[in-house]
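Student: Structure for this input, please:
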Amino acid sequence: MQDNTQGRVWLITGCSSGFGRELALAAVAAGDRVMATARRPETLADLAEQGRGRVATVALDVTDRASIDAAVQATLALHGRIDVLVNNAGSLVLGAIEEVSMAELRQQMEVVFFGAAEVTKAVVPLMREQGSGTIVQMSSLGGQKTYPGFGAYHAAKWAFEGLSETLASELAPLGVRVLIVEPGAFRTEFNSNKYVTGAMAAYRDTAGATRRYTDELLGAEPNDPVKGAAAILKVLDSDRPPLRLLLGGDAVDGLREHHAALLAEVARWEEISRSTAVA
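Tutor: Coordinates of the predicted model:
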């Protein structure tokens, strides 16, 4: 028998730091209960302590289906339902396309795309049967706009966003919502934990410039993850939440500039684009 008197039940991946951790704490502050997960659950001990009895922890490796199923079942055994799934676990491979090996590209896709897809598919049937729930897909400004050196990451996030937007249209009639979150640069461990490939001189002024910029940005990112988590909870409580939520002024400005450039290019080449019609 489900118990809705103690708030929503969250299942969050990647809770050892950053957005995963802050979302868990924000959910607890809102009166909800959280199953916080990480590949190494021992890293979550202090989070569980701060959770004041409302945060449980379990191992979850998004590249291991058995681990995913075990974490879902542990959540159901403890709480009987999942109201909010947050796909937050991720990684960053930084390097020009030529600098990234196929093994590195596959690993990036495995964590950011296939891992999140696997977790999503494990939870969707539960929410569909409940007729309610929200799936929060932690993407990035890089899920819509590209930068040299982030090709592997962009490939994974663009695939993730395509899957998530389609999922939103399929689940909306069934009472389940999808929220795609697109943060800009936040002061988390994400940048410091990136995997950097070997560098080639040919890309010094493109991907190389991005490498230097990310190093300079480390610890000086303009956005606060605590405020980012608060914004996500505010949107989840909205009667008409957006499909996509940008977080950070840098994300808003970056996407607005990107879309303006896209529309300008459509207008510039519109005559040729329309010239293909059957006479």
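Student: From here on, just use CA atoms for contacts and neighbour counts.
Tutor: Will do.
Student: Spatially, which residue comes closest to Asp61, not counting chain neighbours?
Tutor: In space, and not counting its chain neighbours, Asp61 is closest to Arg39: 4.9 Å by CA to CA, 6 or more residues apart in numbering.
Student: Could you check how many residues crowd around that neighbour?
Tutor: 19 (other CA atoms under 10 Å).
Student: Same question for the one 4 residues further on.
Tutor: Other residues lying near Thr43 total 15 when counted by other CA under 10 Å.
Student: Identify the residues contacting the host helix or strand of Leu76?
Tutor: Leu76 belongs to helix 65-79 when elements are defined using DSSP states H and E. Outside helix 65-79, the residues that touch it by CA atoms under 8 Å, 6 or more residues apart in numbering are 2-3, 9, 11, 35, 37, 58-62, 81-82, 118-119, 122-123.
Student: In strands, which of these fall?
Tutor: Counting by DSSP state E, the contacts of helix 65-79 place Val9, Leu11, Met35, Thr37, Val58, Ala59 in strands.
Student: circling back to that earlier point, quick check: next helix or strand after the helix holding Leu76?
Tutor: Proceeding N to C from helix 65-79, the next assigned helix or strand is strand 84-87, under DSSP H and E.
Student: compare with the first, here's sequence two:
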Amino acid sequence: MVDVANAELTLRGRVAVITGASSGIGEAIARELAAVGMRLVITARRTDLLEALSNSLTTPCATLAADITDPATPGALLTLALRAHGRADVLINNAGRMVAGPLETVNLDDLAEMTRVNFDAAVRASYVFARHFKAQGSGAIINVSSVAAYLSHSSMGVYGALKHALEVFSTALRVELRGSGVRVGTIAPGSTDTEMFSQIRQRATSAGISLPTPLAPADIAKGVRMMLECPSTANIARLLLVSAEESA
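Tutor: Take a look at the predicted model:
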């Protein structure tokens, strides 16, 4: 069992960079990590929501309103962490979007943009921060995946494929960094009550499909904290966290 008091001392004062932090799971992760004294850098596109979140936290928090698909954004986040807090210890790649629909009507440009957000941007940020973490001999990268990485849903093939690709990439990066002091893992949420899940709920309701009671974003945030609280000799490589009512 993790010694929570000792874990809090370990995380306190460390610096976490969180993408997609303006709402949902990203916001919940920011609040959970701030509660144990971590300093933060948060990013998303919605400036007003970022600032509101930052102002509500009791721990130092720097914000960057940016498009995560901009190739310059990961480097800017690392620079901001070093300038604002003097260090960087954790990267949470949480930014994501969902595009789904039958092949006859799904927007191909939207699918391409989802690829840039859900995979390309996560890969670029992982490499930028992994290089820094490896040089300093410590760090952690957690990529937010999805239960969809392990399932095949009609009309959601690209979304699921991108999350599966993120899982494979994360595993390969973890193996490449073994022995460096840098941990890499994925957390795969099941149904979670976010803006993205609202889209799924609307489609299910229209089709007369009953959905399980979803997890709360705070449940995923606690999973992320647990992964970070692991002893330095351990690495939770993959955490699948689903609703108690879910059949996945």
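Student: ok, average deviation of the top strand by length along structure 2 from structure 1?
Tutor: If each strand of structure 2 is counted by residues according to DSSP E, the longest one is strand 182-189. When structure 1 is overlaid, strand 182-189 of structure 2 sits 0.6 Å from its aligned residues on average, using mean CA distance after the TM-score superposition for structure 1.
Student: ok, the equivalent of Asp67 of structure 2 over in structure 1 to Ser132 of structure 1 distance?
Tutor: The alignment partner of Asp67 of structure 2 in structure 1, by TM-score structural alignment, is Asp61. Using CA to CA, to the nearest Å, Asp61 of structure 1 is found at 25 Å from Ser132 of structure 1.
Student: More neighbours: which of these two?
Tutor: Asp61 (20 against 17).
Student: in the stretch 51-200 of structure 1, which spans are helices?
Tutor: Assigned by DSSP state H, counting those that start in this stretch, the stretch 51-200 of structure 1 shows helices spanning 65-79, 102-109, 116-130, 151-171.
Student: returning to that earlier point: got a list of what the match of Asp67 of structure 2 touches?
Tutor: Here Asp61 of structure 1 is in contact with Ala38, Arg39, Ser67, Ile68 (CA under 8 Å, 6+ apart).
Student: ok, and those in structure 2?
Tutor: Among the contacts of Asp61 of structure 1, those whose aligned partners also touch in structure 2, counting by both residues aligned by TM-score structural alignment, their matches' CA atoms under 8 Å, are Ala38, Arg39, Ser67.
Student: Just put those residues in JSON lines and tack on distance to Arg244 of structure 1.
Tutor: Output for the kept ones among the contacts of Asp61 of structure 1, formatted as JSON lines (distance: CA to CA, whole Å):
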{"residue": "Ala38", "distance to Arg244 of structure 1": "25"}
{"residue": "Arg39", "distance to Arg244 of structure 1": "27"}
{"residue": "Ser67", "distance to Arg244 of structure 1": "29"}
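Student: Gly20 of structure 1: which of these is nearest?
Tutor: Distance to Gly20 of structure 1, by CA to CA, is smallest for Ala38 among these, at 9.4 Å.
Student: and the closest one, how many neighbours?
Tutor: Residues near Ala38 of structure 1, counting by other CA under 10 Å: 22.
Student: any idea how far the equivalent of it over in structure 2 is from Asp70 of structure 2?
Tutor: Using TM-score structural alignment, the partner of Ala38 of structure 1 in structure 2 is Ala44. Noted for Ala44 of structure 2: a distance of 12 Å to Asp70 of structure 2, by CA to CA.
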